[in-house]
Structure formats: structure tokens, C-alpha cells
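Trainee: can't give you the sequence, but here's the structure:
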């Protein structure tokens, strides 16, 4: 059975659910049943050997698990005498038997069905009189690995995930990243390593701390499979949403990945991969979501562990935690002497510029740039995601920059590279074609400043171009007679007392001397001013749009006058017709 026919067959189950289930809830039944049937078929040939080993080891008082894993030839097992064929042979007890069957899977598999809350759906189907029909429908398809290999099964499962994400697009954006965005990110993190990744038997790790349904990990795996079938990509992830976690874990199980590498929980407050480092990483953290729920744990780590923890460089404001994920990923990079790492993360516009010098956001940007970790930022078109139409940016970060990129940052404006979707999905109205993805990838790979249609599309900067010194400009306090007030006590005794109401700040580029700037830009306008050097702070911001702004000269007065005359003449003509 082809992938398309297989997906269509499974999708036909929706016809049974129509009326009793909302369309957006179809996935709660179809996805866990697809997983169940796949596992059922996979264990079919070794079932008798597993049951014999289970009975034997139990009688000996030995923990049977390692023996059951060995006999099943899989990373999971089931100790029930039931299977799905036997389930439909006893229609009157199918609910109780199905519960029993699921409970006898190995713990990691049971966890998947528990996170799906599959028991709730079994009860619901039973009450609607649909449980037998749905189970029977799935028994009709052969999902044995000899009939449908892991790769094909993975593609089928991903297609189902995408369909359910699209029909429930009001929440899809929280747990589902558009496939073409993932493909672009995967291209960008792998392109400079194509030579290494093409070697036979190469093994690499990839990690997503906001794994959702596992889309980023899956697309990365497909990329490597396509470029080097002999390569192996070990996948790691963590996800907070229970249903998305279940889908991700099921997807990894179907593809033969070690599902113990997929952790449930909040990455920021409870890192499920402590002390682990990875070759590649991808993430699409939630945009503009506050981190108040985990503030206590995050601040504790920041204050107690400092640079030895994940959040040493600084903390962003509580209203937006996306930069915490940026720091988390940086903490997961392999040391440079062990090969280093590269990752891509999707962020909204605020991490580029929010927060002045000395703020948490600015300090995080300062760390990223002064440590020479930022390779590139790619501006995506608006309306690319399911639950927001805002501007988004892909940051490519690495601690093993190639020599020609060291000390540099590439900005790519891909906001005009898109095509309109035939049908909108929530806020998603635009998409990247394969040609757009290839073009952006080539622009990144060439590392050159380029234009398109007379507008810059790729610009290259020194890291220091984004830094500045925030200087405090003071002016003297004057009494009612206009006389300058002198400080009479303390450390500042004998100096002019500053007037806080006249205090101002100026941002001086890092590569410019403060005194030179002050004499040129400030003193000619306020000759009694001075710089309070003790208040000088270093800040970093990346004013992306400003760099790509192209000035459009205003039309001449003659052109405007001609247009106005034309409009006036048309109005006169229309009035004349009305009065005639």
C-alpha cells in the first residue's frame, strides 16, 4: 500500500467519527490507534517468544524486562496474550480487553497512551457505540515493518499530524511549526557541514527543547537520510504539552529512535537533559509568553550558578521568555574542542532590540555577540505561522564558525520571498516554496552582500557594529539667580551639582571615542554639559529593519500638482453631469 493510500485509508476512520466528534478532535482517536496498530503489527512475529520468556522469568523471580526486550527485537514489548485481532473477536468485552492490552505494554509505551489520555477516548467511543467499529477498521490495515518500513511509516504519521494540526489551527501554532520553515532551518544548520555529514557511518545528535509534535527532529532526520542513508541522527527533545509530547514520542518510536530521549516537562524549570551537549539544535519557542510560572526556579539558577548555569548572561523581562530558550540552547553546545555545535531558533522581533544598555535582553545580546556565536539572522515573511501574523526571525548560532565568518554577522532579509497560499490556515497566509528555500540557503552559504530588485537582501557586519556605549549627559543645577549650584558635602564636594530634570543619554558606537563624539554632537548645543563616566554602560541591539530600509524619494511638487489638477477636473466633470 502506498503512503498516500495508507494515509487516505487511516483518514477514512474520520467518517466513522463524524457527528460524535468535532473535526478538531479526530486526532485524539486516529493518532493513538495508528500507533497501537503499528506496535501490534511490529510485535506479532515475536509475541510467542516474549510470552514464553515472561512466564519463565517470572517463575524464576527474575526481572523479565531485559529478556523481553531481547526476545521482541525492539525497544518495547507487550506481555498480554491479546492482540488487536483477538480484541475484535470478543465484541462484548472489547472495552475491558483494550484497557488490559494497553496496560501490558512496556512502561515507555504506556506513557505514550497515558499522555494521549487514550483511556478517555476508549470510554467515549464505547459510549457512542463506535469502539468496535474503529478497532475493526484499524485491524484491516497491515502496518508490519516488512509491509511499511520505518521511513514510510514516519512519513504517514507526519502527514496525519499535519492534517490534524491544520484542522485545529486555533492552537496549532503552539505546537506545530510550518514544514517549510523547518526545512529552511535544517538547511541552514547543515549546509556548512555537508562534507562531514556525507561520510559513511557518521553519527550526530540533534535536540529540540520545545519539541512539540517532533516536526523539527523529523525533518532533520529526513534531510540526513536523503543526503547520506548510512548516517545516523540520534534525536533528543523535551515538550511541556502532554498530547504533543505523546505524538512526538510516538513518532520517534515509529522511526526506531530511542524514545527515552524524549522528556516530558518544562525545559526552563526542569531541564530533562542535564549535562548533555548536542551537535545540532532547533527550536521554535512560544512568542511573547511570560515565564512567571517558572520565575522562582529560573532566578534561583541565575543567582546561585551564575556563569556555570544556563542563564548567567542575564534574564529578560518576565513578559517574554523566548530569550531564555536562546540561552538554554547555548548552554547545550558542545565545547569547541569537541567539535562544537550549531543551532537555529525562531524568535519574534523583540529579542533584536528590546531593553536598553545594561538590561537583561541587552546583556544576552552582548554575550552572544562578544562570544562570536551569532552567524546569521534571517527575516521571514509575515503571516507564516498558524497563530500569529507578526514578523519572525531565524537566528543561526554556532561556536564553530568557519574562518571567513569569524567576527562577522550576516543579516538576510527574506521577507519578500513568499507565495500566497491557496487557502489560509489560521493566521498563516503565506508559504515558502522549495525555490525560496534554496535561494535563502544559497544566500546564506555564499556569505556575500547581495541585492535583489534594487534592494539589499544580504548584508554583512562586524560583531561590534551592533554595540554601543550609553553615556549619561549631565547639566548643572542652577539656583533662582541662574548661578550654578556646587556640591558642599560628600564624594562630589566642590563639583557642579547635576540637574536631574536636564539629564539625558546618548548612544555612542563602540568604534567611536566618547570624547570625540561628545565634542561633535553634544557640546555645540549644550556647552555647559559633561559626561558622567561612572554611569556609562555598554549595550547591544540589532536594528534589523533600519539596515534594510531603502529611501524612497518623494514625488516632485509638479507631479503632485498635476495629479490634484486631474482629480479636480474629474470632480468638475461629474458635477457638471449631475447638474445637466
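Mentor: Arrived safely. This structure is a prediction, so every number in the text was calculated from the model and none was measured.

Trainee: C-alpha only now, for contacts and for neighbours.
Mentor: Will do.

Trainee: Distance of the residue nearest to the spatial centre of the chain relative to residue 392?
Mentor: The centre of the chain sits closest to residue 284, judged by CA atoms, centre = their mean, with a distance of 1.0 Å. Distance from residue 284 to residue 392, counting by CA to CA, to the nearest Å: 10 Å.

Trainee: Mutual contacts of these two, please.
Mentor: 346-347 (CA atoms under 8 Å, 6 or more residues apart in numbering).

Trainee: How far does stretch 559-567 sit from its chain's centre?
Mentor: 50 Å (CA atoms, centre = their mean, to the nearest Å).

Trainee: How about stretch 571-580?
Mentor: Distance, centroid of stretch 571-580 to centroid of chain: 60 Å (CA atoms, centre = their mean).

Trainee: And what about residue 469, helix, strand or coil?
Mentor: Here residue 469 is strand, with the state taken from DSSP: H, G, I helix; E, B strand; the rest coil.

Trainee: putting a second one here so we can go through both:
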């Protein structure tokens, strides 16, 4: 059975549900039933042996689980004498028998159905008089790996996940990342790793702390397999939303992966892999989500463990936890002397610049830049995600930078790389084409600066000077270029007669007292000498000013858009006058027509 026919057949179940279920609810039925039938077919051959093994080990009062896994030959088993064919022989007791059959699965598999709340869906189907028909529809399709390979089944399941996410686009962005964005991130993740893509027998690990439905993990695995069939990518993840967690585990199970590697819970308060490090990581955490619910745990770790924990560099404001995910991923990097790591994360614009010198956000940026962890930041077009039209950025970080990248950060402005979608999905109106992905990957892979010619402004005349402009799309900076010092400039306090008021005690004894009403701050480049800057920029305007060095702070920000801004000269006055005269003449002509 080809993939198209398989998807069409499974999707046809929607015809049975129409009327009793909303379109956005179809996935709650079709996805768990697809998984159930796949596992039913896989276990068919070893069913008798598993039942016999279970009986034997139960008689000996032994833990049967490891023996049953060995007998089943896969990562799960079922100890119920029922299967989907047998279920069809007892229509009157279909609900109770289906419950019993699901209960017979191994713990990791039962967990998936529980997170799907499949029992509630079975009850609802039964009340709608649809349970037997839906079960029969799936019982009559052969999803055994001999008929439908793991790759084929995985692609079909991914297609179903994508369709249901698109139908329910009001929440899709929380748990589902557009396929082309993942393709781009995976390309960037692996482009410099020839060993992983060429050497036979290579084993690598990949982790997603906000796994959603598992799309990033699946596409990374697919990429690795396509480029090196002899390589193995072991997937790990964690997800907070129960249904997304269930879908993620289902997808991996269908592809023959170890579903025990997907943890459930809040990554910040219940780290599923507290002592584990990974070769690669990918993540699209929720944009701008507050972390008030887990604030107590996060602050405790920050204060008590410092840099031995995950959040040593600093904490962002409670209203936006994006940078907490960045720090979490950094904590999961292998040490450089053990091979190091690379990861990609999608963030909104605020982590680039929010927070002044000394703030949690600035200190986090300072940490990643001073430790030379940022390889590149890629600005994506707006309207790329299902639940928001804001600008988004892909950060690529690594503690094993190649020599030519050390000490630098590459910024790529891909905001103009898009094509319009034939049909909008929620806030998503644009998409990346294969050519766009290839060009961004090329710019990153070669680590080059590049520009593109801008078309003339539609308003511009021949003499406007706009023609021939070049817009930068890739620029390379030193890490220190994003640093600055905030210096505090003081002016002396004077009495009503204009006489200086001197301090009477402490370190200001005998010195001019500062006037807090005249106090000012200046941001200056980190690379420039403080005194040189002060003499040039401040003293000419305030001869009695001085710097309070105790208040000097170092900050970092990445003003992405500023680095790609292209000045467009204003039009000539004569051209503007000509336009105004043309407009005025037209208005006068219309008035004349109305009056005649």
C-alpha cells in the first residue's frame, strides 16, 4: 500500500465522525486508533509466545516485563488474549473488550492512551453508536511492517498530525512547528558535521525540551538517515501538553524508536534528564510564555546552585521564559573535550535586546557571547507560524565552533526569503521554499557576508540616488561588537549661591556631592576606552561632570534590524512639489466638473 492510499484510507474515518465530532476533534479518534492497529499488527506473530511467557512467569511470581519484551521482539507487548480481529466477533461488548485489550499493553504504551484520554473517547463513540464501526474500519486495514514500512507509516502519521494541527490552527502554534522551518533548522544543525553524515556506524543523540508532537526529532532522524543510512540518531524529548506528548510518543513508537526517551512534565520544574548531555538539540519553545507557575523552583535553583545548575548566568523577567529554554539547552551540552554539542532554537525578537545592562536578559546574552557559544542568528519572515505573525529568529549555538567561526557571530537576514501560501492557516501566510532553505543553508555553511541588489523605490525618480543600492543579508561580527558599558555621569550639587556642596563623611568626604537631579547615563561601545569616550562625548558639554565608576555596568544586546538597515534618501523637493501640483490640479479639475 502506498503512502497516499494509506493516508486516504485512514482519513476516510473522518466520514464516519462527521456530524458527531467537530473537525478539530478528529485527531483525538484517528491518531490513537491508527497507533492501536499498527501495534496490533506488529504483535500478531508473537502473540501466542508472549501469552505463554506471561503465564509461565506469573506462575513463578517473577517480574515478567523484560521477558515479555524479549518475546515480542519490539519495545512493547500485550498480555490480553484479545486482538482487534477478535473484538469484531462480539459487537455487544465492544466497549468493555476494547478497554480490556488496551489495559493489556505494557506500561509505556498504556501511558500513551491515557494521555490521549482514549477511554473518554471510546465512551463518547459508544454513546454515538459509532464505536463498532470505527473499530471495524481500522481492524480491516493491514498495517503490519511487511505491508507498510516504518518510514511509510511514519510519513503517513506525520501527515495526519499536520492535517489535524492545521484544522485546529488556533492552538497549533503551541505544539506544532511548520515543516519548512524544521527543515531549515535541521539543515543548519548538521551542515558542518561531516563525521556524522559520512562515517558508518555513527551513533548520535538529539534532544528537544519542548517536543510538541515530535516533528523536530522526526525530521532530524529522517535527515540523518537520508544522508547516512548507517548512522543512528537516538531521540530524547520532553513535553508538557498531554495530547502532544501522546502524539510524540506514538510517532516514535510507530518508527521503532524507544518511547521511554520521551518524558512528560514541565522542563523547568521536572527536568526529565537532569544528568544527561546530548550531541544535538532542537527546540521551538512557546513565545513569550510567563514562568510564574514554576518561579519558586527556578529561583531556588538559580540561587542555590548558581553555575552548577541550569540558570547560573541570570533570570529573565517572569513574563517571558524564552531565555530559560536557551539556558536549559546550554546545560545539556556535552563538554567540548567530549565532542561538544550544537543546537538550534526558535525565539521571538525580545531575547535579542530586552533588558538593560545588568538585567537578567543582558547577563544571559553576555554569558553566551563572552563564552563564544553563538554561531549564528537567522531572522525569519513574519507570518511564518500558526498562532502569531511576529518576527522570529533561529539561534544556532555550539561549544565546538570550527576555527573560522571562533570569536564571531554571523547574522543572516532572511526576512525577505518567502513565498505566499496558497491558503493561509491561522496567522501563517508565508512559507520558505526549498530554494530559500538552500540559500540560507549555503550562507551559513560557507560563513560568508553577502548582499543583494535592491529594486528601485517605486517613488524614486532618475536622480533620486536610490538605484544600485545593496542590502546586506549576511554579516559577520566579533562577539565584543554586541557589548557596551553603561556609565553613570554625575554633576556637582550646588547651593542657592552656586557654591559646591562637599561631602562630610565616607568616600565623598571633602569631594563634590553629586546632584541626583542632574545624573545621567551613557551607553558606550565595549571596545572603546572609557576615558577617551568621556572626554570626547561628555566633557565638551559638561566641564564639571565625572564618572561614578562604581556604577558602571557591562551589557550586551543584538540590535539585529539595525545591522541590516539601508538608508533611503528622501526625494528631491522639486519632485515632491511636482507631485503636489499634480494632485492639486486633479482636485481642481474634479471641482470644476462638479460645478458645470
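Mentor: Arrived safely, thanks for sending. Because the structure is a prediction, the values reported are computed rather than measured.

Trainee: Got a TM-score for the pair?
Mentor: The TM-score (TM-score structural alignment, normalised by the length of the first structure) is 0.99; 580 aligned residues with a CA RMSD of 0.7 Å.

Trainee: Name the nearest residue to the residue nearest to the centre of the first structure, sequence neighbours excluded.
Mentor: Nearest non-adjacent residue to residue 284 of the first structure, counting by CA to CA, 6 or more residues apart in numbering: residue 346, 4.9 Å away.

Trainee: Kindly report the same for residue 213 of the first structure.
Mentor: Leaving aside its sequence neighbours, residue 213 of the first structure sits nearest to residue 248 (CA to CA, 6+ apart; 4.3 Å).

Trainee: Figure out the helix or strand that that neighbour lives in.
Mentor: According to DSSP states H and E, residue 248 of the first structure maps onto helix 242-254.

Trainee: go on, residue 347 of the second structure?
Mentor: Assigned by DSSP H and E, residue 347 of the second structure falls within strand 342-348.

Trainee: thinking residue 230 of the second structure is in contact with residue 201, fair?
Mentor: Yes - at 5.3 Å, residue 230 of the second structure and residue 201 qualify as touching, with contact defined as CA atoms under 8 Å.

Trainee: Look at those two and report which has more neighbours.
Mentor: residue 230 (16 against 12; other CA atoms under 10 Å).

Trainee: What is the equivalent residue in the first structure for the more buried one?
Mentor: Mapped onto the first structure by TM-score structural alignment, residue 230 of the second structure lines up with residue 230.

Trainee: how close does its match get to residue 197 of the first structure?
Mentor: The gap separating residue 230 of the first structure from residue 197 of the first structure is 10 Å, by CA to CA.

Trainee: start and end residues in the first structure for the longest helix anywhere in the second structure, please.
Mentor: Ranked by residue count, the top helix of the second structure under DSSP state H comes out as helix 573-595. Using TM-score structural alignment, helix 573-595 of the second structure corresponds to residues 557-579 of the first structure.

Trainee: Next, count neighbours for residue 19 of the first structure.
Mentor: Other residues near residue 19 of the first structure come to 9 when the count uses other CA under 10 Å.

Trainee: quick one, what contacts it?
Mentor: Per CA under 8 Å, 6+ apart, neighbours of residue 19 of the first structure: none.

Trainee: For the helix holding residue 248 of the first structure, which residues meet the burial criterion?
Mentor: By neighbour count on 16 or more other CA atoms under 10 Å, the buried set for helix 242-254 of the first structure is 242-254.

Trainee: Next: stretch 535-555 of the first structure.
Mentor: In stretch 535-555 of the first structure, counting by 16+ other CA under 10 Å, buried: 536-542, 544, 548.

Trainee: Stretch 381-396 of the first structure now?
Mentor: By 16+ other CA under 10 Å, the buried positions in stretch 381-396 of the first structure come out as 381-387, 389, 391-396.

Trainee: ditto for stretch 13-21 of the first structure
Mentor: Buried residues in stretch 13-21 of the first structure, counted by 16+ other CA under 10 Å: 13-14, 17, 21.

Trainee: now do stretch 126-141 of the second structure
Mentor: Neighbour-count burial for stretch 126-141 of the second structure flags 130-136, 138-139 (criterion: 16+ other CA under 10 Å).

Trainee: Also stretch 540-551 of the second structure?
Mentor: 545-547.

Trainee: what stretch of the first structure does that stretch fall on?
Mentor: Structural correspondence for stretch 540-551 of the second structure: residues 524-535 of the first structure, per TM-score structural alignment.

Trainee: which residues in the stretch 451-596 of the second structure form helices?
Mentor: Along the stretch 451-596 of the second structure, the stretches classed as helices by DSSP state H, counting those that start in this stretch are 530-537, 573-595.

Trainee: Take those and write them to a markdown table, including mean neighbour count.
Mentor: Shown next, in a markdown table, are these (neighbours: other CA atoms under 10 Å):
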| stretch | mean neighbour count |
| --- | --- |
| helix 530-537 | 13 |
| helix 573-595 | 11 |
